[in-house]
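Enquirer: no sequence on this one, just coordinates:
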């Protein structure tokens, strides 16, 4: 039965979360995927495409078009590393940094939208992080 499938429940929950994010992201002109990229960049200030992919569990084929759209919007800069030209460094532009303050309220609104207590939220987040780590590790080992 579909109701007994953990993967379906996670998938459906993810879609519902994305719907919850949409009105807030529309206000700042980002898609959900673009927002995730910007969160990583706001946190790290600069990173390589590879590091960004690892943080978001995305391959470069998925990331590249996303990054091109963010660059076209003037939110990021992509430049070759001086130390290693094979690496492309990504960092927010001034406009990208300004967007951070506009997006600051979004995480709180999402927590609010879950209707969970703070303790429930922290507990559930911890459980999902643990599940992600386990599933990712299993998939990495299966690829070897």
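Expert: Structure received. Values in this document were obtained by computation on a predicted structure and should not be read as measured data.
Enquirer: only C-alpha atoms for contact and neighbour calcs from this point on.
Expert: OK.
Enquirer: secondary structure element for the most centrally placed residue in the chain?
Expert: Centroid check for the chain by Cα atoms, centre = their mean gives residue 36 as the closest residue, at 2.7 Å. In this structure, residue 36 is located in helix 32-44 according to DSSP states H and E.
Enquirer: and here is the other one:
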């Protein structure tokens, strides 16, 4: 007998979200892999590359390549401050950050059209509860 699994639905939602965001992010010059860098730096101005790498649970080399790309493409600044570098959004980065936030809410609106307001609230509350045991550094909240 077939049993329902949360992981199956998560995979379907992830694929849908990645597909939806792909075109929207290209409009601002980003790809899906760089989305969470922009979101993190937008929420945590003056963060260090080390903080960002740890918060996003990334490999140091991959993180540095992405930071360099975002710097080269004009989305972020990387300024030396003492022994550390501080990361901040440029004007272009701020526009990408705002577009990213719109993408999250636009996808929610598109995905949850068949749910009532109460059902949406219940779903989000249940998902929040289900993710309580996920380590803080993975949740990025």
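Expert: In hand now; what should we look at? This is a predicted model, so every value here is computed, not measured.
Enquirer: state the span of structure 2 onto which the helix holding residue 36 of structure 1 is aligned.
Expert: Helix 32-44 of structure 1 corresponds to residues 32-44 of structure 2 when matched by TM-score structural alignment.
Enquirer: ok, how many other residues are close to residue 42 of structure 2?
Expert: Residue 42 of structure 2: 21 surrounding residues under other Cα atoms under 10 Å.
Enquirer: how about it, what does it touch?
Expert: The neighbourhood of residue 42 of structure 2, defined by Cα atoms under 8 Å, 6 or more residues apart in numbering, consists of 88-89, 94, 97.
Enquirer: dump those to TSV, plus distance to residue 27 of structure 2, neighbour count and secondary structure.
Expert: What follows is the contacts of residue 42 of structure 2, written out as TSV (distance: Cα to Cα, whole Å; neighbours: other Cα atoms under 10 Å; DSSP: H, G, I helix; E, B strand; the rest coil):
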residue	distance to residue 27 of structure 2	neighbour count	secondary structure
88	21	24	strand
89	18	25	strand
94	14	18	helix
97	13	24	helix
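Enquirer: lining up these with structure 1, which overlap?
Expert: Contacts conserved in structure 1 for the contacts of residue 42 of structure 2, counting by both residues aligned by TM-score structural alignment, their matches' Cα atoms under 8 Å: 89, 94, 97.
Enquirer: state the distance from the first one to residue 75 of structure 2.
Expert: Same thing as residue 89 of structure 2. 6 Å (Cα to Cα, to the nearest Å).
Enquirer: quick check: neighbours shared by the two?
Expert: With Cα under 8 Å, 6+ apart as the test, residue 89 of structure 2 and residue 75 both reach residue 38.
Enquirer: let me know the angle separating the helix or strand hosting residue 69 of structure 1 from helix 32-44.
Expert: Assigned by DSSP H and E, residue 69 of structure 1 belongs to helix 60-72. Orientation of helix 60-72 of structure 1 against helix 32-44 (axes from the mean of the first three to the mean of the last three Cα atoms, to 10 degrees) gives an angle of 80 degrees.
Enquirer: would you confirm that residue 90 of structure 1 belongs to a strand?
Expert: Yes: counting by DSSP: H, G, I helix; E, B strand; the rest coil, residue 90 of structure 1 is located in a strand.
Enquirer: map it across to structure 2 for me.
Expert: Using TM-score structural alignment, the equivalent of residue 90 of structure 1 in structure 2 is residue 87.
Enquirer: where exactly do the strands run in structure 1?
Expert: Secondary structure of structure 1 (DSSP state E): strands located at 47-48, 76-80, 88-92.
Enquirer: no further questions, thank you.
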